[in-house]
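[1] how would this look folded up:
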Amino acid sequence: MSWWLRMLLVVAVALIPGAFVLLLAYVATRTMRHRWQQARLEAQSLGTQVSFREVVAQVEFKDLVRQARAAL
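    Sure, this is the predicted structure:
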């Protein structure tokens, strides 16, 4: 993510009411997409199926915090 987009997110979160919720949604979506891709690759290598429920069950709060730090 470019520096100007990061600054735009910071300003939006600071100034716009409800932007914090948008930031949380962005971070959660980014984390879930990353986890889903990892699970798909692992399932393909093992020759099994992966479900969305299994991916959601493995996401922890610390993963969301790590992704939030990476986003900003």
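
[2] hey, let's count contacts and neighbours off CA atoms from now on
    OK.

[3] moving C-terminal from the longest helix seen in the chain, which element do we reach first?
    Ranked by residue count under DSSP state H, the longest helix found in the chain is helix 19-46. Proceeding N to C from helix 19-46, the next assigned helix or strand is helix 52-58, under DSSP states H and E.

[4] buried ones in that next one?
    Applying a neighbour-count criterion of 16 or more other C-alpha atoms under 10 Å, one finds residue 55 buried in helix 52-58.

[5] following up with a second sequence; could you model it the same way so I can compare the two?
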Amino acid sequence: MSWWVRMMLVVAVALIPGAFVLLLAYVSTRTMWERWQQAQLQAEKNGTQVSFRDVLATLELKDLVRQARAAL
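    Predicted coordinates:
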């Protein structure tokens, strides 16, 4: 292999794991923010309080996958 092909492989290996972590963080944050806003609206209607734990308990993996597809 030539040196530029090796460099491309090194760059790909270095960037892909970091990109996956950033994508996961973005999708999780986006989903949690939407859930938090929905929970706040429901709490205002019902006159109750909402906590981060309540919002986190309603989060499912399929929601994260749906948000990832929407982000791409």
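
[6] returning to that earlier point: what's the mean distance for the longest helix of structure 1 versus structure 2?
    Once superposed with structure 2, the aligned residues differ from helix 19-46 of structure 1 by a mean of 0.3 Å; criterion: mean C-alpha distance after the TM-score superposition for structure 1.

[7] Provide the aligned range in structure 2 for that helix.
    Aligned by TM-score structural alignment, helix 19-46 of structure 1 falls on residues 19-46 of structure 2.

[8] nearest residue to the middle of structure 2?
    Geometric centre of structure 2, nearest residue: residue 27, 1.8 Å, by C-alpha atoms, centre = their mean.

[9] and it, what is it in contact with?
    64, 67, 68, 71 (C-alpha atoms under 8 Å, 6 or more residues apart in numbering).

[10] preserved in structure 1, out of the residues you listed?
    Among the contacts of residue 27 of structure 2, the ones still in contact in structure 1 (both residues aligned by TM-score structural alignment, their matches' C-alpha atoms under 8 Å) are 64, 67, 68, 71.

[11] among the residues you listed, name the buried ones.
    For those, buried by 16+ other C-alpha under 10 Å: 64, 67, 68.

[12] any idea how far the first one lies from residue 53 of structure 2?
    Right, residue 64 of structure 2. Going from residue 64 of structure 2 to residue 53 of structure 2 by C-alpha to C-alpha, to the nearest Å gives 17 Å.
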